[in-house]
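> Requesting a structural model of the entry that follows:
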Amino acid sequence: MGNFTIVAGARPNFMKIAPIIHALQKQQKEGVNVKFRLVHTGQHYDKKMSGDFFEQLNIPEPNANLGGGGGTQAEQTAAIMVAFEKELMENRPDLVLVVGDVTSTLACSITAKKLQIDVAHVEGGIRSGDLTMPEEINRMVTDSITDHFFTTSEIANSNLRKGGFSEDKIHFVGNTMIDTLMAQMPRFQKPEGEVFENLEPGNYFVMTMHRPANVDQEHSLKAMIDAILEGTGGLPIIFPVHPRTAKNLQTIGIDASNLIMVEPLGYLEFNYLVKNAKGVITDSGGITEEASVMNVPCITLRDNTERAETIHLGTNELVGTDPAKLKPYLEKVMKGDWKKYQGIPLWDGKTAERIVKILVDKYPN
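I've put the predicted structure just below:
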């Protein structure tokens, strides 16, 4: 009997593990002797992660919440490791499955390996080459001790081969985030509230910014927002904003009627806005994947990306963090002269089924 512990620590992690849980539940219904526990490390305290959140994703409430949020990176890592070690000693699985590149991914993979438990990394092999990002360190350390890599692209496969990992550990399966996107798309819903009432499809932008390089330097933040306002022709810009960023914007006196700052949105509401937007301006990684599959122009305000396939085959362009470089890209979006989604191999909504088939084959007893 395969016995697995699935770890998630931040909201995007749950989007990535939801289809894996559904695929495991399907196996159980078909009489396959497989067990799993869902562990929430509590890394991100998020008021939107209530029962409704798990209901929206159609997944069970976690079996355990480790309460490992808060503090510095080191404090958070330590708290999660201490609590997860206890969890594993009380409920020892055959394998721990971690996803993505958050602190929980790193902390739980190390803890499992020190207890001689196998580790599978969903989204293994992704690299940005930027060691100033904590996520890159999390990815590198996790991959160095992983037993099974579930990869999203040939680029990730190539990174792992260059790292000396054997082919039998590398499983090219696709992207579980896209499984969730495709499953949930029919349920996307327009957010409630007056600011969303008059939005015309294809006639507004969606923006997200959270990386310190973009939001913590007042001068560069003002220059970037000014460049965005200048290049979007007065169209509404919906900006779900972190309280810290909102405070910074207030300090620098950004005041434009078409820059509409809103509370962070739920998954179904946010992706409704992305799907119907003229374009997306972001410094996130995951949004570039979703925008690409929905064939929405995407401008990334970063100097590097760990998801190069969204540039080669998707709708994403890496513009950088220099506001002066933004203008020609926004002009292309405004003119409707943007590249189309070409299709990324295995991003077909069936990734989780492939993952679970491999797990059940590898851990039959």
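> going forward, measure contacts between C-alpha atoms and count neighbours the same way
OK.
> show me where the stretch 151-300 of the chain has helices.
For the stretch 151-300 of the chain, applying DSSP state H, counting those that start in this stretch gives helices covering 154-162, 176-184, 194-197, 212-215, 218-231, 243-251, 267-275, 286-293.
> Would you reformat those as JSON lines and include mean neighbour count and distance to residue 332?
Shown next, in JSON lines, are the helices of the stretch 151-300 of the chain (neighbours: other C-alpha atoms under 10 Å; distance: least, C-alpha to C-alpha, whole Å):
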{"stretch": "helix 154-162", "mean neighbour count": "17", "distance to residue 332": "28"}
{"stretch": "helix 176-184", "mean neighbour count": "21", "distance to residue 332": "26"}
{"stretch": "helix 194-197", "mean neighbour count": "11", "distance to residue 332": "25"}
{"stretch": "helix 212-215", "mean neighbour count": "16", "distance to residue 332": "23"}
{"stretch": "helix 218-231", "mean neighbour count": "17", "distance to residue 332": "10"}
{"stretch": "helix 243-251", "mean neighbour count": "14", "distance to residue 332": "27"}
{"stretch": "helix 267-275", "mean neighbour count": "21", "distance to residue 332": "18"}
{"stretch": "helix 286-293", "mean neighbour count": "23", "distance to residue 332": "16"}
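> Sequence B follows; please return its structure for comparison with A:
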Amino acid sequence: MKKIAIVTATRAEYGLLSPLIRRVSEDKETELDLIITGTHLSKKHGYTIEEILRDGFSDFHTIPILENGNTPYDISVTVANATKGFAQCFRDDRPDMAVILGDRTEMLGVAVAAMNERIPIAHIHGGEVTEGAVDDCVRHALTKMSYLHFTATEAYRNRVIQLGENSNRVFAVGSLGTDNILSIKLLGENSLRRAVGIPEGIPYAVMTFHPVTLEGDAYRNQVHELCQAMKESRLFYLITMTNADTGGDYINQVITDYAAKHDNAILAGSLGAVKYLSALKYASFVLGNSSSGILEAPVLGTPTVNIGDRQKGRLMADTVINCNAEKESIMRSIDKAKKMPHIATRMYGDGSASEKILSIQKRFLFAEKIDLKKGFFDIVNSAEDTIKNFYK
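Presented below is the predicted three-dimensional model:
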């Protein structure tokens, strides 16, 4: 029996990881070590550990790490708290492998603790590019600290290899978000509307907007431009809360005020995977700058109005409309999205990512010898080799 630790710190991350968590927990050769941290344990962010409990997972570790705020200082201290908390956890209850996903800054602390305990790390969603956010360098840093890599596309796999990771440990498995969409039984439209409070018989959109962490305080003006576009677009909006990045508190306050003062919007703290994906399915379009508009909405055929540079660099389906974070640009894109046909696109896998990930993990844990002395994997046809060959 091999123990696999899976770490989740946000509601969105848990939504992606849930098919893998369930698969590990049901496998007869692996023991699930579920570790819950970050905003899951914060009342301000909806105390989403309750969603995990409702899903039937009750045997887990909890590690509080969040500082009370989201300034750059607070986020740095959160990373330090994660390093200390996970160091103690991994020292006292050592797993055979630790799984982390994506690009959250707190995962740096998790990875450092696992690396120092010589625990091999499996990283999901590496090789991607989001040029507008600090997440980009965090993601690549996590790649270099990890041993196994599970990417969403072949192009992302090639990027991880370009970072010096051995191609024999990098696997293009697709996105876990596609697994969720194709495996979860979604609500009917009327049931969904009643469950979240969307009036019947009117079109609606799902809006999520996060701060763009490499643009200073630009989020302040951007969220007001977005609210003006929602006000003038004459459509109903289901608004979800933002994350715990720098500027998140300000955005949450603005969208909370908007929902309270306007009858064309409601605010949802945390919907959970079933209601959120159901909301995406029946929406006229998705609005904002969340990765779910790039990874998940296209699988359901729902168009996306992607605002600004936060997701710049990701591979995008034809149903994604990019625009500037300005009212007029947003409104023009909304008009396009409302007229766009809903055509499902599966550019991020076939829904078997969790099965592939666990199978590969088990192969390395049971059959392969894990050697943490990775070395640097040089691409054969490097630029240097090309120059040398040119002058021969």
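> that older thread, so which of the helices of the stretch 151-300 of the first structure comes closest to residue 16 of the first structure?
helix 176-184 (4.9 Å; C-alpha to C-alpha).
> Distance check, residue 237 of the first structure against residue 276 of the first structure.
13 Å (C-alpha to C-alpha, to the nearest Å).
> ok, those two, which is more surrounded?
The neighbour comparison of residue 237 of the first structure against residue 276 (other C-alpha atoms under 10 Å) goes to residue 237, with 25 against 19.
> got TSV for the helices of the stretch 151-300 of the first structure, with distance to residue 59 of the first structure too?
Converted to TSV, the helices of the stretch 151-300 of the first structure look like this (distance: least, C-alpha to C-alpha, whole Å):
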stretch	distance to residue 59 of the first structure
helix 154-162	28
helix 176-184	12
helix 194-197	29
helix 212-215	32
helix 218-231	38
helix 243-251	28
helix 267-275	14
helix 286-293	20
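> Quick check: which of those helices is nearest to residue 49 of the first structure?
Nearest of these to residue 49 of the first structure, taken as C-alpha to C-alpha: helix 267-275 at 10.9 Å.
> Could you check how far the closest one is from the centre of its chain?
Here the centre of mass of C-alpha atoms in helix 267-275 of the first structure, compared against the chain's by C-alpha atoms, centre = their mean, to the nearest Å, lies 14 Å away.
> Check stretch 255-264 of the second structure too.
26 Å.
> quick one: contacts for the equivalent of residue 288 of the first structure over in the second structure?
When the second structure is aligned by TM-score structural alignment, residue 288 of the first structure is paired with residue 294. The neighbourhood of residue 294 of the second structure, defined by C-alpha atoms under 8 Å, 6 or more residues apart in numbering, consists of 304, 314-317, 320.
> Go through those residues and name the one nearest residue 76 of the second structure.
For the contacts of residue 294 of the second structure, the nearest to residue 76 of the second structure is residue 314 (26.2 Å; C-alpha to C-alpha).
> Hmm, the closest one is touching residue 130, no?
Yes - between residue 314 of the second structure and residue 130 a contact is recorded at 6.4 Å, counting by C-alpha atoms under 8 Å.
> Neighbour count for those two, which is higher?
residue 130 (19 against 16).
> Which residue in the first structure aligns with the more buried one?
Aligned partner of residue 130 of the second structure by TM-score structural alignment: residue 128.
> next one: residue 103 of the second structure
In the first structure, residue 103 of the second structure lands on residue 101 (TM-score structural alignment).
> Relative to residue 275 of the first structure, how far out is that match?
Distance from residue 101 of the first structure to residue 275 of the first structure, by C-alpha to C-alpha: 25 Å.
> Now residue 258 of the second structure. Nearest residue, chain neighbours left out?
residue 227 (7.2 Å; C-alpha to C-alpha, 6 or more residues apart in numbering).
> Give me the aligned partner of the one you found over in the first structure.
Under TM-score structural alignment, residue 227 of the second structure pairs with residue 225 in the first structure.
> ok, back up a step: in three-state terms, label the match of residue 130 of the second structure for me.
For residue 128 of the first structure, the assignment made with DSSP: H, G, I helix; E, B strand; the rest coil gives coil.
> So it sits against residue 303, correct?
No - with contact defined as C-alpha under 8 Å, residue 128 of the first structure does not reach residue 303; the gap is 9.5 Å.
> returning to what we had before: tell me who's in contact with the match of residue 103 of the second structure.
135-136, 138-139.
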